[in-house]
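Colleague: structure here, sequence nowhere to be found:
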């Protein structure tokens, strides 16, 4: 597949991040093209000195396109999206853009606001409230997604939290949402959700984009029941940590070990940090890191990696993230170090682990989940 986005006499070379050989997925979609075409056809010349606000630009296609038209501020909860944007800007020799996470303040009075729908409605609701608080009355917010992802309930969220809403016709199975800001709908941003895991004595909080936002998911609950305690552990990594519950429990079971919790979501890392502060007697035992898996981390210095891999990237179902997690885990483990992986039984992680490590055993299983262990030889 040629990584070329060609519209209106311009061509951009765009890659997903990290770059993989024989990539079959584009770094943009029909919704990105629809936004670019609509703005090109309906907006006069943009002011290069005024902000352009982009939200949830998955791999930087919009950031690259608009970098020459104004002061782009691209807001994302994804470390991978940030790295993709930086790489694609550099590859196309384009001006820098300001990259911001979802917990930061928005720019004043942007001339253009483009939003790609996140797959999580809790994040969408949070962002719509943030926009309503920040934008001047009458500002038009243009959102985009695949038509099948825009439901009546989606439009009701725009009406509830931002203002009057209408939609476009579908083009290439994508659709636009037009919403005019009504400041009378403005309300305070919600506090992170909080709940108890009584059987483990934990209090957990989640920001809006963290997986399983209102309760402990059943996979994590099963993993918690089987986490190891070993006084020989010096360093434990919780890879794909979410709100940090696995790493925090590992810290309690292994008080002499240093715990590193890693996620590509800024909201996840912030939730993990807060949860460590309120649940650990020594919060400095745990470090929360935002990263693309274990990229750039030192080799051969970790005793145990705990991993609950996602099987999607943005809205695309894929197993390449799990494979990257397993490869990165093998890289950072010491000789004799162990990778523990939990997954749905049907995902077949045992085959990948056997191929990579040469060994795999089952630690525990129930009718839905399996916990595997592989040892670095």
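Modeller: Nice, I can see it. For clarity, every value in this text was computed on a predicted model and none was experimentally measured.
Colleague: please count neighbours and contacts with C-alpha atoms only from this point.
Modeller: Fine.
Colleague: what's near enough to touch residue 48?
Modeller: 68, 69, 70, 71 (C-alpha atoms under 8 Å, 6 or more residues apart in numbering).
Colleague: distance of it from residue 142?
Modeller: Taking C-alpha to C-alpha, to the nearest Å as the measure, residue 48 falls 19 Å from residue 142.
Colleague: tell me who's in contact with residue 131.
Modeller: Each residue near residue 131 by C-alpha under 8 Å, 6+ apart is listed here: 106, 162.
Colleague: where does it fall, secondary structure wise?
Modeller: helix 121-134 (DSSP states H and E).
Colleague: for that helix, buried residues please.
Modeller: Applying a neighbour-count criterion of 16 or more other C-alpha atoms under 10 Å, one finds 123, 124, 125, 126, 127, 128, 129, 130, 131, 132, 133, 134 buried in helix 121-134.
Colleague: and those residues as CSV, adding distance to residue 105?
Modeller: Compiled in CSV, the buried residues of helix 121-134 are given as follows (distance: C-alpha to C-alpha, whole Å):
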residue, distance to residue 105
123, 15
124, 16
125, 16
126, 13
127, 11
128, 13
129, 12
130, 9
131, 10
132, 12
133, 10
134, 8
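Colleague: hang on, residue 57 packs against residue 77?
Modeller: No. In this structure, residue 57 sits apart from residue 77 without contact. The criterion is C-alpha atoms under 8 Å, and the distance is 9.8 Å.
Colleague: this is the other structure I want to compare:
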């Protein structure tokens, strides 16, 4: 079975006329890898970084049919994973792949890897090292992306783990790197740095890495020194878990839930909690906003919302998070939010959560607290 890439949807991620479920880099990756895919069984194919299913489902529709063998897939974003599942079900390809965490089982014995290049060199280094460590010796990696997000340094990172790296001709502002001859494999390990006694851990690609970005610093300064005695305390869009770890140390000692839709963020936040002796105090979950949390369960939520959808700046993400925070907050519960001041989120916070007051503002960021009606 084949299908048109235009049939793919982004749901449950944001959708709109300017937000497509596939792009020119997907098409070029598929064209460059066509012969290799058609000569491979599904069990030999691994897809990493597929946005909404273009690479996985086209590969599944064309791979050599072998009963019981599945393409292995890893996507960092939970919304991407759910979009892939929804697209596969709608197109009759639900039983053709399995979603896996970024680890040895994902790439073990793989002979063909299709990779959407991450923007972070550290993330690419983690992925390339893992492939070189556990994939088949004759593995071929097709790594593609939009040229505006690619750098020559990506070739150098791949050469750290592969003998040859070839570069395809550009097409529609996209390009593919082809790597062969794996060597010097290694498992991904988080980097660490200490800030004011807090150890911050970050796997490659985590927002802000092992630093604490200025927005989060401003938020930390405004969080209450004493926490509510009742109700859940949640770090929404937790990133590396800096806010969750800080809250878990406050008075009285409280368990904190840290959640993020990014697998890299979740792994980093777990590592941060463990490095600070807080593994039993911080529960880290991968979640689409707060979907797994019950209504009216939290007394305090801290949020540093993202404002990008892929490469595009979007003001639609944060209001969805505000609405979900309002659902999960108890009446009288508080949402502490830091946001880029130019985005002017206060009206949305007032409308979706409740009375909102400014706690701090610097040259770039604003911190507010909103009380649930």
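Modeller: Yep, it's here. This one's a predicted model, so the numbers in the text were calculated from it and none came from an experiment.
Colleague: now the TM-score, please.
Modeller: Between these two chains, after superposing, the TM-score reads 0.90 (TM-score structural alignment, normalised by the length of the second structure); 364 aligned residues with a C-alpha RMSD of 2.2 Å.
Colleague: if we can go back for a sec, out of the contacts of residue 48 of the first structure, which is most surrounded?
Modeller: For the contacts of residue 48 of the first structure, the largest neighbour count, defined by other C-alpha atoms under 10 Å, is 22 neighbours, found at residue 71.
Colleague: that residue contacts residue 50, correct?
Modeller: Yes. Taking contacts as C-alpha under 8 Å, residue 71 of the first structure lies within contact range of residue 50: 5.8 Å.
Colleague: what's residue 287 of the first structure aligned with over in the second structure?
Modeller: Counting by TM-score structural alignment, residue 287 of the first structure corresponds to residue 283 in the second structure.
Colleague: what helix or strand does its match sit in?
Modeller: Secondary structure here is read from DSSP H and E; on that basis residue 283 of the second structure sits in strand 282-286.
Colleague: the helix or strand following that strand: average distance to aligned residues in the first structure?
Modeller: For strand 282-286 of the second structure, the succeeding helix or strand toward the C-terminus, using DSSP H and E, is strand 298-303. After superposition onto the first structure, strand 298-303 of the second structure lies on average 0.7 Å away from the residues it aligns with, using mean C-alpha distance after the TM-score superposition for the first structure.
Colleague: which residues of the first structure does strand 298-303 of the second structure align to?
Modeller: On the basis of TM-score structural alignment, strand 298-303 of the second structure is assigned to residues 302-307 in the first structure.
Colleague: can you name the residues that contact the residue nearest to the spatial centre of the second structure?
Modeller: Note on the second structure: the residue nearest the mean C-alpha position is residue 262, at 2.8 Å, using C-alpha atoms, centre = their mean. Neighbour list for residue 262 of the second structure: 76, 77, 78, 286 [criterion: C-alpha under 8 Å, 6+ apart].
Colleague: go again using 10 Å as the cut-off
Modeller: 75-80, 205-207, 237-239, 268, 285-288 (C-alpha atoms under 10 Å, 6 or more residues apart in numbering).
Colleague: residue in the first structure paired with it?
Modeller: Residue correspondence, TM-score structural alignment: residue 262 of the second structure in this structure matches residue 265 in the first structure.
Colleague: ok, its match to residue 272 of the first structure distance?
Modeller: If you measure residue 265 of the first structure against residue 272 of the first structure using C-alpha to C-alpha, the figure is 11 Å.
Colleague: who touches both of those two?
Modeller: 210, 241, 242, 243, 289.
Colleague: those residues in strands, which ones?
Modeller: Within those, membership in strands is found for residue 289, as judged by DSSP state E.
Colleague: now the element after the helix holding residue 131 of the first structure, going C-ward?
Modeller: Heading C-terminal from helix 121-134 of the first structure (DSSP H and E), you reach strand 140-146.
Colleague: what range does that following strand cover in the second structure?
Modeller: Equivalent residues of strand 140-146 of the first structure are located at 140-146 in the second structure, counting by TM-score structural alignment.
Colleague: what's the closest non-adjacent residue to residue 174 of the second structure?
Modeller: Among residues not flanking residue 174 of the second structure along the chain, residue 146 sits closest, at 4.4 Å (C-alpha to C-alpha, 6 or more residues apart in numbering).
Colleague: can you get me a residue count around residue 91 of the first structure?
Modeller: What residue 91 of the first structure shows, counting by other C-alpha under 10 Å, is a neighbour count of 14.
Colleague: now it: closest residue in space that isn't a chain neighbour?
Modeller: Of all residues beyond its chain neighbours, the one nearest residue 91 of the first structure is residue 13 (7.1 Å), with distances taken as C-alpha to C-alpha, 6+ apart.
Colleague: how many neighbours does the corresponding residue of the second structure for residue 372 of the first structure have?
Modeller: For residue 372 of the first structure, the aligned position in the second structure is occupied by residue 368, per TM-score structural alignment. A total of 21 residues lie near residue 368 of the second structure under the criterion other C-alpha under 10 Å.
Colleague: pretty sure residue 368 of the second structure sits against residue 337.
Modeller: Yes. Shown here, residue 368 of the second structure and residue 337 form a contact pair, counting by C-alpha atoms under 10 Å, at 5.4 Å.
Colleague: which parts of the stretch 251-377 of the first structure are strands?
Modeller: In chain order, the stretch 251-377 of the first structure shows strands spanning 258-263, 286-290, 302-307, 312-313, 316-317, 333-344, 361-365, 369-375, with DSSP state E, counting those that start in this stretch as the criterion.
Colleague: quick one, which of those strands is nearest to residue 324 of the first structure?
Modeller: If you check each of the strands of the stretch 251-377 of the first structure against residue 324 of the first structure by C-alpha to C-alpha, strand 302-307 wins as the nearest, at 11.6 Å.
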